[in-house]
Every structure is written in C-alpha cells, then in structure tokens.
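>>> just need the structure, nothing else, for what follows:
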Amino acid sequence: MVEAQQKRKRVRNGGNSLEMAQFIDAGSNKIKKRIRDLERLLTRKRDSLPDTIIVEKERTLEALRLELENAQLRTRIRRNAKKYHMVRFFERKKALRRYKQALKAVEESEGDQKCKEDLVQKSIDLCYVVNFPKAEKYIALYPTNDGDTASIKTEGKRTAFRDLVAKQLKEGTLPVSLEDILSGKKLDKEGVGMTLEAVGADQKPDIVDSAPEDDEFFE
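Just a heads-up that it's a prediction; the model follows:
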C-alpha cells in the first residue's frame, strides 16, 4: 500500500496539474485514450514544439501511465472482492474458530509446548485470510481437492504467501495485526493487503484471474 501511495503522490505532482486533475481516479479507458493522444502528439510534432511544451507533455504522460496503473489496480481489487468474497468469508470464520480452539487447548493444557506451536500456526492461518493481497487471485487456505493437478501447482504459491504472513506476524508488520483481527477489524478500503516483495517471482500468483474452473475456491 505504501508503494501505491507513493505512486499516487508522484502522479499528483507530475505533469500539468490542471490537466491531470480530470484523470485522478478516472477509468482506464479515459486514461488510455489521453495517453494515446499525447503519444501521437509527441511523435508527430516533436520537432516543431517548444522544448518547454515537450517536457510538460512528457511529464504528464508519465503521470498518466502511473495513474493508469492505479486505475487497473482498483479494477482488479473490485473484481477480486466480488469473486472471492464468499470463500474469504467462510475461510475467515473457519480460521477464527480453529484459532479459538487452539487457544483454549493452550489454556487447558497449562502451556503445553505442542499446543503453543499449534496456536502459532492457527494465528498464521487467520492472518493469512485477512491480509491476503486484494489485487491477487485468492489462493484458498483450505482447498477442497488437494489431490488434483491445479492444487499441486499452486501449493508452492500458497506456502510462499503463508511464510510471508508468518514473517510479518513475527515482525509485527502485517497490515492488520492479529490483535486487530481478534477485535473484528479487517483491511480498510484503501488497504490492499500484505506486500509481495518477499515472494519469489516464480511463486507470485498471476495478477490476471484465470478461468472459473481454475479458481482456487474449488480446489
């Protein structure tokens, strides 16, 4: 989210502020059209335009491209929110129930080490569901058919995300902490979930959603 906010700041500070104002939070198609118009203008009239105008248009073009990234991100988040709402809702309930069961086991066992370790794992699961990146295809924590090809293919991605949650939980850097989750909090509207820099490129999920038959909800 920090990176997205930094990009947004650059967009607001770049190019012609009056021209950019109409494109902040605009749809992708409108931004794409303006980008094409500016690219054609710079291609056809670069030799005849004053240097100051060229610099201004190039800065505006850069700002528009960044704003296009923001618009596409918002679109992915809206699409994923609708597509994965139910699976995330049920997985959150299941993860919370299992966390409470593990916590009760720790209390009843008077701090048994095995029970403590299980509680840590259930804490990670709960944080995984709540903090999973909104812009990414949701990878179910509790898939229903682990034996099929698709599940085997995505197991590495699921593990990588879960390991990242464990790391950020330990460091106290999760967007929504365990304490906040237990008090009923979720990611706010501007939050996009945990960052993915620590996940290898070969394990990072595709941004574009796959066909429904490949949906992790059904794996």
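
>>> CA atoms for contacts and neighbours, from now on please.
OK.

>>> nearest residue to the middle of the chain?
P133 (2.8 Å; Cα atoms, centre = their mean).

>>> here is the second sequence; please produce its structure so I can put it next to the first one:
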Amino acid sequence: MGPSRTDAASSKRPSMHKKNATTTLSMSEKTPGVSKLKAQLRQTRRLLAKDNLAADARVETERRLKSLQKDLEKTEIANKERVLAVRYHKVKFFDRQKLLRKINQVKKQTPVDEDQLFALRVDLNYVLHYPKLRKYVALFPSTTDGESRRENAGKTEADAAREEVRALIRGQMEKGEISRTPEAGLPGSGRG
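Just a heads-up that it's a prediction; the model follows:
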C-alpha cells in the first residue's frame, strides 16, 4: 500500500488559488470598480429623489453622492492611466533603451558634447515622465514605405505634441523638479 496524503500534510502546502483569491479581494475592496460605483450612485440618487426623506438623512446622502462622484472620477482616471501604460509600455521601453545607449556613447567621447548630452537627457526624462493621461508620442517612430506616405500629413501634429512635452520636461529640469541625470538611477546605464 502506497503512502496516503493526510490533512496535516496537505495543509502545509499553500494553495495558489487561495492566495490569488485573497489578493484579488483585497484589491477590489480598496478601490471598487466603475460599475459598482455607478450602481451606488444610482442608488443614492434614487434615495435623494424620495420626497419623504428626513433632513439629516438627505444631508448625509448628498455628502455620500459627492464622495461617490469623486471616487468614480478617480477610478476612471486610474483605469485610463492603466490602459495607456499597458498600451505604450513596449514603445517606451525601446525609446528608453535607445536613449541610454546614445547617452553612454556621448559620455565616452573625449570632448563630451554637453548640449547633445543635455538634449538626450531631456529625451530620457520625456520617456520617464510623459503625462500619464496622454497618448504617448514616440521619439523614434518606426515607419515603413506605405506608412510614411500616410504619416506625412499627421507628422506635424505628432512633432508639435512631442515638442510641447519636451518643452515642459526641459522647464521642469531647469527648475530642479526633475533629475538632470535621469540615467543614473536606471539599470543598464553603466554598461560599457
């Protein structure tokens, strides 16, 4: 007869399903989803629509309504940030790698071109601190022959958006709000 599994032996091993379930629950308790918030808003508005609601209950419900509206706005913004972060993660990663490589090349030059180095650092900060609620405009867009004809018309719009964010980042760097050496804290910056 082979070994049999006892309750004590099976309870020693943690279950992956239980861990994931509790993690999911704790995350949803912190920030309820958009649909839950909208349902709570509807319920609160229905309660306010009643004529025979006591004055103190009405005040409390109005406060709850304002709080729920703010929570809904925050949740929608967080969802939009998450979607854009996932969508542009790969493009930003490649832009960051190219910039780190170029910064290292400029640093190795005997007379270091400070203007070029500063421009590359502005571009690296562009990638790192791009506004979370805007669609990312790549610094090094890849184009094929077919796409290049179509993009020529919209190229000025993308260039204008890119320059606008660059100017914002450059200003923040000059004020000291953003690091002037962003490559210092990134992995892969010290490769030789």
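
>>> SS state for the residue nearest to the centre of structure 1?
Three-state call for P133 of structure 1 (DSSP: H, G, I helix; E, B strand; the rest coil): coil.

>>> same question for the one 4 residues further on.
Secondary structure assignment for K137 of structure 1 (three-state DSSP): coil.

>>> residue in structure 2 paired with the residue nearest to the centre of structure 1?
Per TM-score structural alignment, the equivalent position to P133 of structure 1 in structure 2 is P131.

>>> sec struct for the residue lying farthest from the centre of structure 1, please.
Largest separation from the mean C-alpha position in structure 1: S48, at 43.8 Å (Cα atoms, centre = their mean). Under the three-state scheme (three-state DSSP), S48 of structure 1 adopts coil.

>>> how close does it get to V55 of structure 1?
Applying Cα to Cα, to the nearest Å, the value for S48 of structure 1 to V55 of structure 1 is 13 Å.

>>> circling back to that earlier point, counterpart of the residue farthest from the centre of structure 1 over in structure 2?
Alignment note (TM-score structural alignment): S48 of structure 1 maps to N52 of structure 2.

>>> buried residues in the longest helix along structure 1?
Ranked by residue count and defined by DSSP state H, the top helix of structure 1 is helix 51-83. For helix 51-83 of structure 1, a neighbour-count test (16 or more other Cα atoms under 10 Å) marks 54, 57-68, 70-71, 73-74, 76-77, 79-81, 83 as buried.

>>> can you pull out the helices in structure 2?
So, for structure 2 - with DSSP H - the helices run 7-12, 16-30, 34-49, 55-108, 114-128, 145-175.

>>> let's have those in a markdown table, adding distance to A184 of structure 2.
Converted to a markdown table, these look like this (distance: least, Cα to Cα, whole Å):
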| stretch | distance to A184 of structure 2 |
| --- | --- |
| helix 7-12 | 44 |
| helix 16-30 | 33 |
| helix 34-49 | 39 |
| helix 55-108 | 10 |
| helix 114-128 | 11 |
| helix 145-175 | 15 |
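
>>> and those, which is most packed in?
helix 114-128 (a mean of 19; mean count of other Cα atoms under 10 Å).

>>> contact partners of that helix?
Residues outside helix 114-128 of structure 2 that contact it (Cα atoms under 8 Å, 6 or more residues apart in numbering): 92, 95-96, 99-100, 102-103, 106-107, 139, 165-166, 169-170, 173, 178, 180-183.

>>> what angle do it and helix 55-108 make?
Counting by axes from the mean of the first three to the mean of the last three Cα atoms, to 10 degrees, helix 114-128 of structure 2 lies at 150 degrees to helix 55-108.

>>> thought V11 of structure 1 was touching E69?
No. Counting by Cα atoms under 8 Å, V11 of structure 1 sits too far from E69 to count as a contact (10.5 Å).
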